[in-house]
Structures are given as structure tokens and as C-alpha cells.
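Enquirer: Any chance you could fold what I've pasted below:
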Amino acid sequence: MKTLTLPFLLVALLISGCAKRNLTYFSDIEPNSNYSIAVREVSEIRIKPFDRVRITVNSPSTEANLLFNRGKVAENIETINGLEIRQESTDQNIYLVGKEGFIEFPILGQIKLQGLTLHEAREELKFLLKSQVKEPSVNLIITNFKVTVIGEVNRPSNFLVGSERINIFEAIGLAGDLTLYGKRENVLIMRDIEGVRNVYRVNLNNKDILNSPYYYLQQNDIIYVEPHGQKEKDAKNNSTLITVLSVASSVLVAIIFNYQNLFN
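Expert: Take a look at the predicted model:
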């Protein structure tokens, strides 16, 4: 009887050894209470090298509209097995921002867009177009605005963003939320700014994230959710548990076999 009891005691100890963790977002907000905070000024998205921008020009002149909306075909560069494969995009009115921050625009030639907000870029293009077209209006959007969510989430991937703004919780929602092992208190955001790669840490359990400068994401941001140390412990515990159950089943089979032999 003691032999049978020991494995079950070991299993109980393994289960009870799991650490208690905080899995609640904004857990420092008091239960059944409201919370409000003034929204800080949101940093606008700025155009970066290798962004793809769709530019549409409208004016009273049909001829001018046809001229400026034919678009320079963007070049798509993919690296496969160390080789650069260049393909032309069939999308019209899409311009690839080059490494130096310029696009090649019909008639106007090279225009530097790097570092401009979308509003500033629209106004710059309108100003330049006024020498060619009467009353021009310009629509400009980034077509390859994407964020990447990896680590302890249910659906790690990169996601194209259809608007000019996305916050960290929306991105995590696209990735199917964090797993039980995701470290909510220490999420990393990787962001390239003017050739410098920066890494920031945010705490999703704390309400201060709502007013953090990293609450809203920028194009090409990478969110990495670290695994909690408990995952490694559980993996070791599971291995130990399998071993214990294997030994216990062998002992049980031996006892049953011996029991049957006693009465045969």
C-alpha cells in the first residue's frame, strides 16, 4: 500500500509546486472601480526608408490626374538562400522610399519623404505640384505598415495594419493574446529609429502602459513576449512526472502479477 501511495504523493507535490502568477492586465486598478487618464499627445508616424507609399493626386485637370497617377512601379526585393530576387509590383501609384529616403515621382523627379509625417508629406507634395497643376489634392498612405508579434503568444506572426495607428493591445489581440507562460510584466518592443535599433520594456499589468510613449506602435515594430521561468520548470516537472508515472505503473503491474501468482 505504501508503494502505491508514494507516486501519488509525488504527483501532488509537483502540482502544488507551480508558482502563482499575475495573468491580469492592468491588475493595479482596484476591482469594481473606474480609472481615467488624460491621453498624451500621440507621436505621428514618420516615413522611413523602404516604406511603400501610395500617392494619389486629384485636380480639376483630367490630363494631370492621368499623368501623376500612373505611378512608378515599386520594386519588391526578396532574399532567398542568400540571393536577392527582384520583382516588380503591379500596384499602381505605389512608390518605394529608397535607402536615402527619396522617391522618384513623375515630372517632379526625386522627392525626399524620409522623416516626414504623412500630413507633412502630403503638404510637401501639394506644394511641389502647384507648379504643375492647379488646385491639387494629395492622398498618401503607407501600404506596408506592419508589426510583428513573436514569443509567448498564440499566433505569432507579422500583421499588416490598415490604418495609421495601432496600439500594443490591438497587436497582441491580432496574435491571439499571450499564452499562460507569457511574461506580461516584461514585454519587449524593438524599434528602429534613424538607423539605431532600440529595445524598450513595458509592463502590461500596470495601468501606466496606457500613457506610455510605447502604447502606440510604429511601422516595423517587433513585440517579443518572453517566456516565464515557470515554463522551463513545468517542462522539467512534466519530464519528472512521466518518469514517476512510468515507474508507478511498472510497480503496479509487478504487484498485480505477484498477487495473481499467490492465488494460482
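
Enquirer: Please count neighbours and contacts with C-alpha atoms only from this point.
Expert: OK.

Enquirer: All the helices of the stretch 101-250 of the chain, in order from the start?
Expert: Remark: helices assigned in the stretch 101-250 of the chain by DSSP state H, counting those that start in this stretch are 118-129, 168-174, 229-262.

Enquirer: can you put the ones you listed in CSV and add distance to Glu41 and mean neighbour count?
Expert: Formatted as CSV, the helices of the stretch 101-250 of the chain follow (distance: least, C-alpha to C-alpha, whole Å; neighbours: other C-alpha atoms under 10 Å):
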stretch, distance to Glu41, mean neighbour count
helix 118-129, 16, 17
helix 168-174, 16, 18
helix 229-262, 36, 13
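
Enquirer: Make TSV out of those helices and add distance to Arg21.
Expert: Below are these laid out as TSV (distance: least, C-alpha to C-alpha, whole Å):
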stretch	distance to Arg21
helix 118-129	42
helix 168-174	19
helix 229-262	9
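
Enquirer: These: which one's closest to Asn220?
Expert: Asn220 lies closest, by C-alpha to C-alpha, to one member of those: helix 168-174, at 12.0 Å.

Enquirer: Next, the second sequence, to be compared with the first:
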Amino acid sequence: MNKIYAVLALALIILSSSCISQKELTYLQEQEGQTDSLRVLTEVQKPYRVQINDILNVQVKALDQETTQILNPTGDANLNASSQERAYFDGFTVDLRGNIRIPILGQVQVLGLTTEEIQDLIEQRLLEDEFKDTAQIFVTVKLAGLRYTATGEVGSPGTNVLFQERVNIFEALANVGDVALTGNRKEVMIIRQYPQGQEIHYLDLTDRAVMQSPFYYIQPNDMIYVKPLKQKSWGTGTTGTQTLGTIAAVFGLVTTTILLLTRL
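Expert: You can find the predicted model right below:
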């Protein structure tokens, strides 16, 4: 009888330690000392600064639109292409020197500038070299999609392009099928590119304070990696029912083996 109690106690210990608790699955939990108001937890996003290999969409408008046709890619050769493909063919890629090559203007240094700063720079160059103030030119510069990669314990690992100005970490993960049940939501890695190289940052998605993080909003070329929980490597199951089933199967196998050996 004592042996049975010992086996049951061991099974309960394994069951409690191998199941994934709700605390590890719930997003944006309120921690001790935090306020109930979500408004104070939102971090103001800093303007994104252009990096090498970014693709920019540049559009120039004027009173006489015919004079700006050479500056605006038409994409006629790619009418059947997807939005992502057309952004690639029609956009201006930042080269290894940090330049984009624009008709009439030639090489324009844009590395480390915001899109608003690039707009002002191109407009100024055009007014100096090609147009007069009376042309009333209007320049818009946008990133040709926000490209990022998500891998690890997510529903659909891969590279995505979202045509939005800004995307937070939850939106980015939702677009790849969200974090799997076996994913570690407390240590989500953001691998971000900087002019000096790559850096790794961590986000705890279960903590409401994540919205205060400067990495809450993803940036182009970010890589998101979700590590697996230790329960996955144990192979005992992620829910109580799965774990109990595994324990029952193992217990039954051990019992059968013991009975067979005692009969020999």
C-alpha cells in the first residue's frame, strides 16, 4: 500500500511540474504595484531611421504632373505582381553605402535618416536642381512595407511583410499564428539590426509593462524568436490530461513488466 501511495505522490509531482500553467500563457498580466490604467503604460515610439537594404517608396507630385513622370516608377511591367513584389521592383533600395539612386538627382545619402527627413532632403534637392518654387512639388517617402521574420514556437514561422506604419509585437505574432502553447512568452527575443551590428533584446509578454518597452513596436528587418518551454522537451504533455495520460501509460507499462517478471 505504501508503494502505491509513493507512486501516486510521484505522479502528482510530475503532473504539477510538467503542465503549463495559465500564468505562463496569459498576456499582459497586472504585476504587483502596477496601476490599473493602461494609458500610462504606452511608450511613445521613436521615429525609425533607415538602414541598409531597406526599400523606400518615393513619390513626387507637382502642378504639372508630366514633369515628374521620370521620378515616379509606374510598375507597368509588373502589373500582375503582388504588393510585396511591386514594392521591391518599384522602390528604391538603400545600398551598402547608405544611398538610393533617384532619376535626375543621382545618389542620395539616406542612411540613418527618418522618412520625414528624406522627404525634406529630396524636396530641397529637386528645388535646387530641377524645379522652381512655383512648381509646388510635394514629396512623400514611405517604407515599402515592414518586413520581419518570426521563428521558433509560433504557428507559422517565416518572413512577413505588413503594409503599416507601425506594428507592435502582438500584431506581429498574430500574423504568424501567435505563440504556440509550448512557447515561452516570458523571454521573447527581438534580434534587431543597428548600424554597428545586431543586438538581442527580450520581452516578457505576460507582463503588462511590456507596453512601456522601447522594443514593443517592431522595426523593419527584426527577427522574433520564441523559445520553447521546458515542458516541451520533457515530452510529458502540455495539459493535465495529456500528462496524466502519459503517466498512466508509463505506469501501466511498468506494472505489466513487473507482473511478467514475477511470473518467470
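
Enquirer: List the TM-score for the superposed pair.
Expert: Once superposed, the chains reach a TM-score of 0.75 (TM-score structural alignment, normalised by the length of structure 1), with 240 aligned residues with a C-alpha RMSD of 3.6 Å.

Enquirer: returning to that earlier point: can you say which of the helices of the stretch 101-250 of structure 1 is nearest to Phe102 of structure 1?
Expert: helix 118-129 (11.6 Å).

Enquirer: Lys146 of structure 1: which of the helices of the stretch 101-250 of structure 1 is closest?
Expert: Checking the helices of the stretch 101-250 of structure 1 against Lys146 of structure 1 by C-alpha to C-alpha gives helix 168-174 as the closest, at 9.9 Å.

Enquirer: So which elements touch the closest one?
Expert: strand 146-151 (3 or more C-alpha pairs under 8 Å, 6 or more residues apart in numbering; DSSP states H and E).

Enquirer: What helix or strand is Gln51 of structure 2 located in?
Expert: Assigned by DSSP states H and E, Gln51 of structure 2 belongs to no helix or strand.

Enquirer: One more: Ala12 of structure 1?
Expert: Judged by DSSP H and E, Ala12 of structure 1 forms part of helix 2-16.

Enquirer: in that helix, what counts as buried?
Expert: Pro7, Val11 (16 or more other C-alpha atoms under 10 Å).

Enquirer: any idea how far it is from the chain center?
Expert: 42 Å (C-alpha atoms, centre = their mean, to the nearest Å).

Enquirer: residues making contact with that helix?
Expert: Contacts to helix 2-16 of structure 1, defined as C-alpha atoms under 8 Å, 6 or more residues apart in numbering, come from residues Asn237, Leu241, Val244, Leu245, Ala248, Val251, Leu252.

Enquirer: how about the nearest residue to the aligned partner of Leu116 of structure 1 in structure 2, chain neighbours excluded?
Expert: Using TM-score structural alignment, the equivalent of Leu116 of structure 1 in structure 2 is Leu113. Of all residues not flanking Leu113 of structure 2 in the chain, Arg49 sits nearest, at 5.0 Å (C-alpha to C-alpha, 6 or more residues apart in numbering).

Enquirer: swap in Thr140 of structure 2?
Expert: Closest to Thr140 of structure 2 by C-alpha to C-alpha, 6+ apart is Gln59, at 5.3 Å.

Enquirer: Which residues does the strand or helix carrying the one you found contact?
Expert: In this structure, Gln59 of structure 2 is located in strand 55-61 according to DSSP H and E. Strand 55-61 of structure 2 is touched from outside by 68, 71-72, 87-88, 90-94, 137-144, with contacts defined as C-alpha under 8 Å, 6+ apart.

Enquirer: What lies in contact with the next helix or strand after it?
Expert: Proceeding N to C from strand 55-61 of structure 2, the next assigned helix or strand is helix 83-90, under DSSP H and E. Here helix 83-90 of structure 2 makes contact (C-alpha under 8 Å, 6+ apart) with Ile55, Asn57, Pro73, Thr74, Gly75, Asn78, Leu79, Ala144, Gly145, Val161.

Enquirer: Any of the residues you listed buried? List them.
Expert: Here, 16+ other C-alpha under 10 Å leaves Ile55, Asn57, Ala144, Gly145, Val161 buried among these.

Enquirer: any chance of those residues in a markdown table, plus distance to Val7 of structure 2?
Expert: Converted to a markdown table, those look like this (distance: C-alpha to C-alpha, whole Å):
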| residue | distance to Val7 of structure 2 |
| --- | --- |
| Ile55 | 62 |
| Asn57 | 66 |
| Ala144 | 61 |
| Gly145 | 57 |
| Val161 | 52 |
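
Enquirer: No further questions, thank you.
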